[in-house]
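Q: Just need the structure, nothing else, for what follows:
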Amino acid sequence: MSTRYPWTVERLDLNSNELLPDDWQRLNQRCCGAHPLLSADFFTALLRHFPGEDVYLAALHDRELPIAMALLTPLTAMRWALYHPSQAPLGPILLDSSQVDPDRALADLLDTLPGQTLQLDLTQLDPTFFPVAFDSNRVERIHYVTTMAVSPEGSFETYLSNRPRKLRSNLRRYRRRLEEAGMQIELKCLTDPQAVAETVDEHGRLESSGWKGEIGTAMRPDNSQGRFYRDLMKDHAYEGKGWVYCLNVDGSIAATWLVIRGGGMISMLKTAYDESLAKYSVGRVLLVETLEELFKIDGVQSIEFYTNANADQLEWATDSRSIEHLNFYRHQAVQRSRAAARRANQVFRQIQAVWKRKP
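A: This is a model prediction of the structure:
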């Protein structure tokens, strides 16, 4: 007889002072080493600034021990998904696969959700921290992006010497270009909470003045995205886990990196630069300066970027891996039909591309 896992699913009161229970962070600590982008603090800040209409907390315990938790929202009467604002690099689900079988647990979660749920969408999962490869005939795995990381093992000089020759040559060229223009550069690391908050606002102004401002996706001091990052970074700075690196050129901020830490991981959360200085590659100059500083911090095991890394960006990486979506279905037949439809759509697109190339 198969084991049934008794989930609880409760709608969150988004006006509550405490949105997530302590068990969320206990589980994150145990399963993910206190991952900063899966932390209770990170998702509480998201819920405050991007509350959504209906968000539910699903929780699975073995007596008092939390073994799985997720934030969910209904898409239709028969389809649910992770609560997932675009500001979240990873989907909010934690599961201790040493304590629970993922296939059985997710099947029982479908049974527990209100209504007759046929599909559960689990978005942007890092296989290092969620068991995406579990054995199941009801799951569909979809590649989302290739992300990158840097391991600070050893010295920064060794890391840099192992980068491709072209990258190292370009970094020297960027420096020389700034020197020839007579520009004075200075790296600053801001850790004071108020200074961090003010620099996040400046980061937003840099974004707004560039291409993100043109297409309407930039964070600004006066929009929800800007307020979210301001509060998140300021709160992390109070705990000594959030800081901002700035590259000043002739006394003015030219580029910024927003950085947070959890456990042995540093998350390179967000970057911006003054696009009027693009020919000087100030963003890349800041990145190499920032990495050199991060290599000096004790206890850091990984520097994670959680980005859709292109070939140029991967030259900086010591590790890369696929971030994946999982679609979990109540019935195998649904999984097969969806997978067949997806393959047919891919073939159709390939045929279209061939015909477009014909004279």
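Q: When you work out contacts or count neighbours from here on, use the C-alpha atoms and nothing else.
A: Noted.
Q: Which parts of the stretch 201-350 of the chain are strands?
A: 242-249, 252-262, 265-273, 302-304, 319-329 (DSSP state E, counting those that start in this stretch).
Q: Can you give me the distance of Trp257 to Phe305?
A: 11 Å (CA to CA, to the nearest Å).
Q: what residues are shared contacts of the two?
A: The contact sets of Trp257 and Phe305 overlap at Met268, Leu269 (CA atoms under 8 Å, 6 or more residues apart in numbering).
Q: quick one, which of those two is more surrounded?
A: Trp257 (24 against 20; other CA atoms under 10 Å).
Q: to compare against the first, here's another:
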Amino acid sequence: MKWRFHPAARFGDFADAWSALHGAGPASPLLHADFVRALLAAFGDGAQLACCEQDGATMAMALLERSGGGAWRSFQPAQAPVGLWLARPGVALPALMAALVRDLPGCALLAGISQLDPMLDPRPADGPCLQTLDYIDTARITMDGAFDAYWAARGKNLRSNLKKQRARLEREGIATHCETLTAPQDMAAAVNDYAALESGGWKGRDATAVRAGDAQARFYTLLLEAFARRGAAKVYRYRFDDQVVAMDLCVESSDCIVVLKTAYDESVPAHYSPALLMREEECRALFDEGRLRRIEFYGRVMEWHRRWTDEVRCLYHLNYYRWPLLQHLHALGRRRAAKDKAGPRSQPTME
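A: Predicted coordinates:
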């Protein structure tokens, strides 16, 4: 088992091998070659493509970058919800990581793959050189059966509140409309509309919003156009009359749809909850269509997620150390840092 490394700019030369690995596994849209190409085009300076082969067969591939101090980590822009790692089903993850640390340039001490999904890469047991760490809990909706049955199983407060909001909008003469955009030629304008929504809210004030013409906007435009050419992109645009009040940017695979980004107009009174009204209509349409099996959110679980689903799982990070002593020393350092952060414990009092 041997790993070889290439500048990520050469990804196109290896895209067929990446696609073959992707198709052999769960085939998440977040690991499709189109997703990788868009990430690299917008954010890929300095990344390396790692390819593992055995007896002429590709066993695994990953996008990596140096993180200093003899360590390497997965290339992980904020726009990538899961680690850019693919392995042939049935190949042991510890064996792949042991070979990776051995073959990385410069006598690597540690290789880390972040944000792994146990549904795509089952979480291995910790070992002398291998350690996994919880990352975040994330949610999904399994679309099994009819929407009405799913909706009846939601909490009474959610169903009642959205029903009241729709009645209030009707009384006030405000018409709602949910558009579904799927054509490649519509994606650039859709991303600009999304950027206007997000930059007008708290993310705009924090300078983290997608803004028209920036690297994030370029990434989402490239991504959605590429997926749309395969019939695998959806942008939901929700309107109150002619005003765009909420949007979702989504990509699909053969069995799931991933909600990558959600934004809403924060100037709209909170009691209207435009994003939740949009999501109810989205879910009904997806259930009724019956083509996909899951709606994936991938962000950190929020209170509103738990009103829509009980399905939560934990994403994880994986570290593989060159020698067991390094893992031991690293663990001691983390415990000491956590203790220092917590501060001294107060002494008990006697009464």
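Q: overall similarity of the pair, as a TM-score.
A: Put the two chains on top of each other and the TM-score (TM-score structural alignment, normalised by the length of structure 2) is 0.93; 346 aligned residues with a CA RMSD of 1.9 Å.
Q: Identify whichever of the strands of the stretch 201-350 of structure 1 lies nearest to Ala105 of structure 1.
A: strand 319-329 (11.1 Å; CA to CA).
Q: Using neighbour counts, pick out the buried residues of the closest one.
A: Buried residues in strand 319-329 of structure 1, counted by 16 or more other CA atoms under 10 Å: Ser320, Ser322, Ile323, Glu324, His325, Leu326, Asn327, Phe328, Tyr329.
Q: and if you look at stretch 200-216 of structure 2?
A: In stretch 200-216 of structure 2, counting by 16+ other CA under 10 Å, buried: Gly200, Gly201, Gly204, Ala209, Val210, Arg211, Ala212, Gln216.
Q: Let me have those residues in TSV, extended by distance to Thr58 of structure 2.
A: Shown next, in TSV, are the buried residues of stretch 200-216 of structure 2 (distance: CA to CA, whole Å):
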residue	distance to Thr58 of structure 2
Gly200	46
Gly201	45
Gly204	43
Ala209	38
Val210	36
Arg211	39
Ala212	39
Gln216	32
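Q: Go through those and flag which are in helices.
A: Gly204, Gln216 (DSSP state H).
Q: ok, so of the buried residues of stretch 200-216 of structure 2, who is nearest Arg37 of structure 2?
A: Gln216 (13.9 Å).
Q: For the equivalent of that closest one over in structure 1, which residues are in contact?
A: In structure 1, Gln216 of structure 2 lines up with Gln225, judged by TM-score structural alignment. Taking CA under 8 Å, 6+ apart as the contact definition, Gln225 of structure 1 lies against His49, Gln87, Met219.
Q: Put together CSV for the residues you listed, with distance to Leu118 of structure 1 on each row.
A: Formatted as CSV, those follow (distance: CA to CA, whole Å):
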residue, distance to Leu118 of structure 1
His49, 30
Gln87, 27
Met219, 36
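Q: nearest to Tyr5 of structure 1, of these?
A: Using CA to CA, these come closest to Tyr5 of structure 1 at Gln87, 31.2 Å.
Q: I'd like to know how many residues surround Ser254 of structure 2.
A: 13.
Q: Just give the nearest non-adjacent residue to it, would you?
A: Closest residue to Ser254 of structure 2 apart from its sequence neighbours, by CA to CA, 6 or more residues apart in numbering: Leu292 at 6.9 Å.
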